[in-house]
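**Student:** pasted the sequence and its predicted model underneath.
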Amino acid sequence: MSSVTSSLKVTRNYKFRLYPNKEQESQLLRWLETCRWIYNTALAQRKETWERERRTVTRIEQQVWLKEAKKTDEHLREIHSQVAQEVLFRVERAFAAFFRRVKNGETPGYPRFKGRGRYKSITFTQFGEGKGASFQDGKLRLSKIGLVKIKLHREIHGTIKTVIVKRDAAGKWWAVFAVEKELTQSQANNGPAVGLDAGLEKFAALSDGSIIENPRHLRKTEKRLKHAQRNLSRKVKGSRNREKARQKLARLHAKIHNQRRDFLHKQSRRLVETYGLIAVEKLNIKGMVKNHRLAKSISDAGWGEFMAMLEYKAAEAGARLVKVNPSGTSQECSGCGMDVPKELSERTHYCPYCGLILDRDVNAARNILKKALALEAA
């Protein structure tokens, strides 16, 4: 590959742990409940107006309503204006997604009202000195909240556009910064080309014969999850013991999520730093998870998240990610190109025409690479 100079603007999220004091946490919880009320009220307005007048209430109309409502509601006046206004944008996005699904013939899924405890984040849409959120003395300054302790475990590169303050199911607080940065690539990655076949038996097989084993984070913790779920179901609703059991279950789910993301980040980073061209399949993951026998294993593997990581990390590293049609990659012989049908249970590819014997997933990875190279040459 030759040297290239290119510039690309991308948005990245940086997530850091927050440690609000008791007073700040109490205030943040009140804000979440107020935002939940705004969301549900705005949703009800749209629903009732459509049923009564057969027209859609616009966000501008609802912004006027919110401005008037603040005059008589002290809870609305307590929260920052950016945070309150952003709730209306969420309602608008929820309806836009609903109408898009209707248009595409998908299951529509009408926007739902948020129950108590179901509204988990607030957004400051501007960041910087004199704005809704900023850094001050090594802490995160949130307007009307104050200085909140934050663990900045890594440096932020780029321009912070927004910050989301969220509370997870285990009761921990986080700040998620949306950061815009410009990537300048002065040199392409000149590493070798590789094909990658994602699977369930193995996480992935590469065309060079190497294997990435499937860690199965969910499966390994399944017994503990079932025990925690049973323990929760036995507790009296509204009791302290039930809340403790709920938090224990939430911590287990959070641990699995963090383990999976750590694994995916490390593997995707290793691949883009090692290879100059990475060929993968175009996977219809939404369609695949409809298979109830495989849905849990597919979700546990995290293919969709992995592909998204590969895509943006390849752009940063100067590598190329090429997606190909997976049709026939498992049945075709990578050695002679002949069709060699095999059942899913057959894990070894044996070609009766050229005598090639190798792992069926490695064979598929080689075919994926062939397709990608053909696309590049076209």
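**Tutor:** Everything's here; your move. Residues are numbered from 1 along each chain as shown.

**Student:** C-alpha only now, for contacts and for neighbours.
**Tutor:** OK.

**Student:** how about the strands in the stretch 151-300 of the chain?
**Tutor:** Ranges of strands within the stretch 151-300 of the chain are 159-167, 173-185, 193-198, 204-206, 211-212, 277-281, based on DSSP state E, counting those that start in this stretch.

**Student:** list the helices and strands the first one packs on?
**Tutor:** Meaning strand 159-167. Using 3 or more C-alpha pairs under 8 Å, 6 or more residues apart in numbering; DSSP states H and E as the contact definition, the elements that strand 159-167 packs against are strand 121-124, strand 173-185.

**Student:** want to throw the strands of the stretch 151-300 of the chain into TSV with distance to Lys144 and mean neighbour count?
**Tutor:** Compiled in TSV, those are given as follows (distance: least, C-alpha to C-alpha, whole Å; neighbours: other C-alpha atoms under 10 Å):
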stretch	distance to Lys144	mean neighbour count
strand 159-167	14	19
strand 173-185	16	18
strand 193-198	48	25
strand 204-206	49	23
strand 211-212	48	15
strand 277-281	48	25
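
**Student:** in a markdown table, list those strands along with distance to Gln126.
**Tutor:** Putting these into a markdown table (distance: least, C-alpha to C-alpha, whole Å) gives the following:
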| stretch | distance to Gln126 |
| --- | --- |
| strand 159-167 | 5 |
| strand 173-185 | 11 |
| strand 193-198 | 40 |
| strand 204-206 | 41 |
| strand 211-212 | 41 |
| strand 277-281 | 37 |
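
**Student:** quick one: closest of those to Ile298.
**Tutor:** When these are ranked by distance to Ile298, counting by C-alpha to C-alpha, first place goes to strand 193-198 at 10.2 Å.

**Student:** which elements pack onto that closest one?
**Tutor:** Against strand 193-198 (3+ C-alpha pairs under 8 Å, 6+ apart) you get strand 204-206, strand 277-281, helix 360-377.

**Student:** between the ones you listed, which gets nearest to Gln259?
**Tutor:** Checking those against Gln259 by C-alpha to C-alpha gives strand 204-206 as the closest, at 17.4 Å.

**Student:** between strand 159-167 and the helix or strand that contains Glu51, find me the angle.
**Tutor:** Take DSSP states H and E as the rule and Glu51 turns out to sit in helix 22-53. Helix 22-53 and strand 159-167 are oriented at 90 degrees to each other (axes from the mean of the first three to the mean of the last three C-alpha atoms, to 10 degrees).

**Student:** this is the other structure I want to compare:
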Amino acid sequence: MRIAYQYKLLPSTLQLVTMNRWLDMLRQQYNWMLADWFDWWEMNRCLVNACPLVCNIAEPREKPEYYGQKRSLVRLKRDRPWYKEIHSQVLQDMVKRVKLAFARYLKGDCNGKRSGKLRFKGVNRYRSFTYPQASIDWIDSNKIELPKIGAVKVVWHRPLPPGFEVKSAILSRKADGWYITLSLQDDSVPEQTIDVVPNWDNSIGLDMGLEHFVADSEGELIDYPRFLRQAKSKLAKLQQKCDARPKGSVARKKLSQRIARLHQKIARQRYQFHCETANQLLIKADVVFVEDFNLSNMTKRCKPKQDENGTFLPNGQAAKAGLNKSFADAGISQFVNQILPFKAEKAGKRRIKVNPTGTSQHCCVCLNRVPKELSDRWHSCPECKAEMPRDTNSGVLIKKVGLGLASLKKAQRATARKEARALCVGTSLP
């Protein structure tokens, strides 16, 4: 079993300067190696028979590869002796990052999902470096001995679990200082296998939204505190002050740090709320059914509208921008795809995704189709007379679809069913 624990570092002034200097040197070498990959890619991605007739065909060159770039570090240290300050394994891990980043750009990850075109790292975009082979022997009381950096104070806010071995250490720079993430492994602890069989009594259905963050199938509604909206006025004042300061000035940098720390606080509040909500839901059930939706499609820009003369017309993007901001503030994707499955697996429970198509337009009791606009927040079925909040109805229907008790592919309008019944008996509608 492998887990990760993160702790706050309290480095001295000299150690702080050393770590920042390492980051800058690693960033520059990362950009150089990435440029080497791009140079090879631009020269070799097009076949000879597909090139235009009038062009300069570059001489073929060998493809940059992981071990070749690692061997180039020997020449790098000879030509630039200041790179000898960096621990050798930290420098080699930087080469591995280049390889993995470009591989995902070309081939994609294990799910086939490709990343966008890689960007060169700016000063504030390369924020961490890794010791691939850490050891428990580095820890001494309230300090941790980092090679070529020295003994750095650590805030041990929780003890390391006994029996685990330290495998690697990642040092990351955040808005409020430096942190270390220790990767721990214990081979004696097997990976957990979850074999919970869902049924009506041990499961629950969740409908995610903005009016109510979570509406479950038992009728409970959980609202989101809207942390970003609460800090909106404070953020606006800080950003106005920051924009008024000259670029590159000390005052502007200090205000930028205050803005970054405020955003970090909002992110931590959101993360804590998500964890508490996940724990609250997992206490009630062993299996949680959630919507399998793509939030990136829900936050796309509205398509532009033009009249006959080509003049652009209002398309509702101003209102959509506020909706997208609310989606980002709620962090629904983070909750559904990261925190909830992690908490469920840790507790020996399951999170199952369900196709949400039609769950808001059908009745959870009789499966009659009840069309609703987005502004309609109450479900009222004319067929079975069911009355409940719209989100609760969706939560119950998600649970039924997840358990296989309902199929919305066969659900029809009440009038459509009457028409089909009339055609079967050969009579007209009353």
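**Tutor:** In hand now; what should we look at? These numbers were taken from a predicted model, which means no experiment stands behind them.

**Student:** mean distance between the helix or strand that comes right after the helix holding Glu51 of structure 1 and structure 2 after superposition?
**Tutor:** Reading on from helix 22-53 of structure 1 to the C-terminus, the next helix or strand found by DSSP H and E is helix 59-70. Mean deviation of helix 59-70 of structure 1 from its aligned counterpart in structure 2 after superposition (mean C-alpha distance after the TM-score superposition for structure 1): 1.2 Å.

**Student:** helix 59-70 of structure 1 aligns to what range in structure 2?
**Tutor:** Using TM-score structural alignment, helix 59-70 of structure 1 corresponds to residues 66-77 of structure 2.

**Student:** what comes up buried for the matching stretch?
**Tutor:** Applying a neighbour-count criterion of 16 or more other C-alpha atoms under 10 Å, one finds 69-70, 73 buried in stretch 66-77 of structure 2.

**Student:** over to stretch 208-222 of structure 1?
**Tutor:** So, applying 16+ other C-alpha under 10 Å, buried residues of stretch 208-222 of structure 1: 211, 214, 216-218.

**Student:** could you check how far the residue nearest the centre of structure 1 is from Leu142 of structure 1?
**Tutor:** The central residue of structure 1, meaning the one whose C-alpha is nearest the mean C-alpha position (C-alpha atoms, centre = their mean), is Glu305 at 6.3 Å. Taking C-alpha to C-alpha, to the nearest Å as the measure, Glu305 of structure 1 falls 31 Å from Leu142 of structure 1.

**Student:** how about Lys149 of structure 1?
**Tutor:** Taking C-alpha to C-alpha as the criterion, Lys149 of structure 1 is separated from Leu142 of structure 1 by 11 Å.

**Student:** now swap in Ala204 of structure 1 and tell me
**Tutor:** When C-alpha to C-alpha is applied, the distance between Ala204 of structure 1 and Leu142 of structure 1 equals 43 Å.

**Student:** relative to Val272 of structure 1, how far out is Lys266 of structure 1?
**Tutor:** Lys266 of structure 1 is 10 Å from Val272 of structure 1, where distance means C-alpha to C-alpha.

**Student:** please identify which of the two sits among more neighbours.
**Tutor:** With other C-alpha atoms under 10 Å as the criterion, Lys266 of structure 1 and Val272 differ in neighbour count, and Val272 comes out ahead with 26 against 10.

**Student:** and the more buried one, what's its match in structure 2?
**Tutor:** When structure 2 is aligned by TM-score structural alignment, Val272 of structure 1 is paired with Leu282.

**Student:** who's in contact with that match?
**Tutor:** Neighbour list for Leu282 of structure 2: 288, 344, 349 [criterion: C-alpha atoms under 8 Å, 6 or more residues apart in numbering].

**Student:** for these, which one is nearest Lys247 of structure 2?
**Tutor:** Checking those against Lys247 of structure 2 with C-alpha to C-alpha, the nearest one is Ala344 at 47.1 Å.

**Student:** tell me which element the aligned partner of the closest one in structure 1 falls in.
**Tutor:** Under the alignment defined by TM-score structural alignment, Ala344 of structure 2 is paired with Ala314 of structure 1. Element membership of Ala314 of structure 1, judged by DSSP H and E, is helix 303-317.

**Student:** give me the mean distance between whatever helix or strand comes next after that helix and structure 2.
**Tutor:** Proceeding N to C from helix 303-317 of structure 1, the next assigned helix or strand is strand 320-324, under DSSP H and E. When structure 2 is overlaid, strand 320-324 of structure 1 sits 1.3 Å from its aligned residues on average, using mean C-alpha distance after the TM-score superposition for structure 1.

**Student:** I'd like to know which elements strand 320-324 of structure 1 is packed against.
**Tutor:** In this structure, strand 320-324 of structure 1 packs against strand 277-281, helix 303-317, helix 360-377, with contacts taken as 3+ C-alpha pairs under 8 Å, 6+ apart.

**Student:** can you do 6 Å?
**Tutor:** For strand 320-324 of structure 1, the helices and strands in contact under the criterion 3 or more C-alpha pairs under 6 Å, 6 or more residues apart in numbering; DSSP states H and E are strand 277-281.

**Student:** tilt between the strand it packs on and strand 193-198?
**Tutor:** Note on geometry: by the same axes, to 10 degrees, strand 277-281 of structure 1 and strand 193-198 are set 30 degrees apart in direction.

**Student:** how much does strand 277-281 of structure 1 stray from structure 2?
**Tutor:** When structure 2 is overlaid, strand 277-281 of structure 1 sits 0.8 Å from its aligned residues on average, using mean C-alpha distance after the TM-score superposition for structure 1.
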